[in-house]
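1. fold the following and give me the result.
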Amino acid sequence: MNEKAYKVFPLKRITAGIYDFFLLLGVWFAVGSIALWLNGGETLNPWLGLSLVILSSWGFFAYFWLNGNKTLGMAVWNIEIYSLNGEKITIKQISIRFLVNILILFLAGLPLIQIYFSQKGLAINDTLSKTALKII
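-> As a prediction, this is how the structure comes out:
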C-alpha cells in the first residue's frame, strides 16, 4: 500500500468500535446460547465464559480484517486496516493488535493520544502490530 497513513483520529476509531461492540453483542449471545445448550442448560464456569467471549471476539475481528480489511463498523466510517510493510495482514499482526486493543480499552482509550504526537498518525496498537488504519 502507500507509505502515507491518513490519520484516523481517536473519535472516529471509538465510534467505529462502538458500532462493532453492538455487533459483537450478537456474536456473544449466539456463542453463549450454544455453549449453554451444549452444557445442558447449566451455568458455565466463569473462566470458560470469559474464554469464549475473548475467542469469539478475536474470531470476529480476525475474520473481518482478513476478509476485506475492515469490520462492519469500520466500513460504516470508511476506515480500512492495512499492513505497514505493504503485504497482506497476518494472523500474528491481528493477534497483537487485538491484545493491545484490549489494553487500550482497559485504559479508557488514553493510549490513543499517541496519534497526535506521531508524525504518521499511528497509535500504539498500530506501531506494535505494524498495521495502520486509513480513511478510504
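
2. contacts and neighbour counts: CA atoms only from here.
-> Noted.

3. any idea what sits nearest residue 114, other than its immediate chain neighbours?
-> residue 123 (5.4 Å; CA to CA, 6 or more residues apart in numbering).

4. so who does residue 53 touch?
-> By CA atoms under 8 Å, 6 or more residues apart in numbering, residue 53 lies in contact with residue 28.

5. part of a strand, is it?
-> No. Counting by DSSP: H, G, I helix; E, B strand; the rest coil, residue 53 is not part of a strand but helix.

6. to check against the first, give me the structure of this:
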Amino acid sequence: MSRRFTDLDNTWPAGLGRRLGAMIYDALLLLAIWMLVGFIGVALNGGEANESSWFRGGLFLVTFGFFAYFWMHGGMTLGMQAWRLRVQTVDGQPIGIGQSVARFLVAGLSFMACGLGYWWILFDGEKRSWPDLASGTRVVVLPKRRKRRAATGKNVCD
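-> The predicted model follows:
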C-alpha cells in the first residue's frame, strides 16, 4: 500500500507567484550543481572544456535526477520547501517515476513556449500548469506550521 500525504484538507492549489519563487530558488541550486559537474568534467578532461553531447546529456540527466528525486521523496524540491509547495497526485499520494518524467519533459516544453505552460495557471480554474495536466499531478500550498506550547512551557512546532 502506498503512503498518502497528510493535511490534504488544509492545502490549496498553488498560484503562479509561489511557483515562480520556488523555480528561482531551484534554478540557483541547479546552477551550483551544474558548476560542480562542469568542474568535474573539466578535471576529468585534463583541464580542457568540452561541450560534447555527452556532457550536455549528463547535465540533462543530473537536472532530471534533481527534480525526480525530490518530487518522488516528499514531493518537494528545496525551493518548494521554502515556499511551502508540494507536488502530489490528485488523490494526495507521492508521484512516481512516470509522472516525474512527464512533468520534467512538459516543463521544458512549457519554458520553450515562452512560459505559456505556466501562464496557463492564470486561466485554469484549478490553477494547473501544463506539467500538472500532462502528469496527472497538482501542486498545492501547505499550511503554515502552528506553534503549540508543550508541557515544558516552550514553543515547539508541530
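
7. trace residue 122 of the first structure over to the second structure, please.
-> Superposed on the second structure with TM-score structural alignment, residue 122 of the first structure falls opposite residue 128.

8. any chance you could map the strands in the first structure?
-> With strands called from DSSP state E, the first structure shows them at 79-83, 131-135.

9. save those strands as CSV, and put in distance to residue 58 of the first structure too.
-> Converted to CSV, the strands of the first structure look like this (distance: least, CA to CA, whole Å):
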stretch, distance to residue 58 of the first structure
strand 79-83, 15
strand 131-135, 16
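
10. rewinding a little: these two touch, right, the residue nearest to residue 114 of the first structure and residue 117?
-> No. Using CA atoms under 8 Å, residue 123 of the first structure is not in contact with residue 117; the gap is 9.1 Å.

11. neighbour count winner among these two?
-> residue 123 (23 against 11; other CA atoms under 10 Å).

12. now residue 140 of the second structure: closest residue in space, sequence neighbours ignored.
-> The spatial neighbour of residue 140 of the second structure that comes closest, neighbours along the chain excluded (CA to CA, 6+ apart), is residue 13 at 4.5 Å.

13. for the counterpart of that neighbour in the first structure, give its distance to residue 13 of the first structure.
-> In the first structure, residue 13 of the second structure lines up with residue 7, judged by TM-score structural alignment. Counting by CA to CA, to the nearest Å, the gap from residue 7 of the first structure to residue 13 of the first structure is 10 Å.

14. same question for residue 129 of the first structure.
-> From residue 129 of the first structure to residue 13 of the first structure the distance is 16 Å (CA to CA).

15. looking at the two, which is more packed in?
-> residue 129 (21 against 17).

16. report how many residues lie close to the aligned partner of residue 106 of the first structure in the second structure.
-> Under the alignment (TM-score structural alignment), residue 106 of the first structure maps onto residue 112 of the second structure. Per other CA under 10 Å, the neighbour tally for residue 112 of the second structure reads 11.

17. wait, the match of residue 122 of the first structure touches residue 116, no?
-> No. Applying CA under 8 Å, one finds residue 128 of the second structure not in contact with residue 116, separated by 12.0 Å.

18. tell me which of those two has more neighbours.
-> Ranked by neighbour count (other CA under 10 Å), residue 128 of the second structure and residue 116 place residue 128 first, with 26 against 14.

19. tell me the spacing between the more buried one and residue 58 of the second structure.
-> Where residue 58 of the second structure is concerned, residue 128 of the second structure sits at a distance of 30 Å (CA to CA).

20. cool, residue 91 of the second structure as well?
-> From residue 91 of the second structure to residue 58 of the second structure the distance is 34 Å (CA to CA).

21. who has more neighbours, those two?
-> residue 58 (16 against 12).

22. the first structure: which residue goes with that one?
-> Residue 58 of the second structure maps onto residue 52 in the first structure, by TM-score structural alignment.

23. what residues does residue 100 of the first structure make contact with?
-> 124-125.

24. please redo it, this time with the cut-off set to 10 Å
-> Contact partners of residue 100 of the first structure, counting by CA atoms under 10 Å, 6 or more residues apart in numbering, are 94, 106, 111, 124-126, 128-129.
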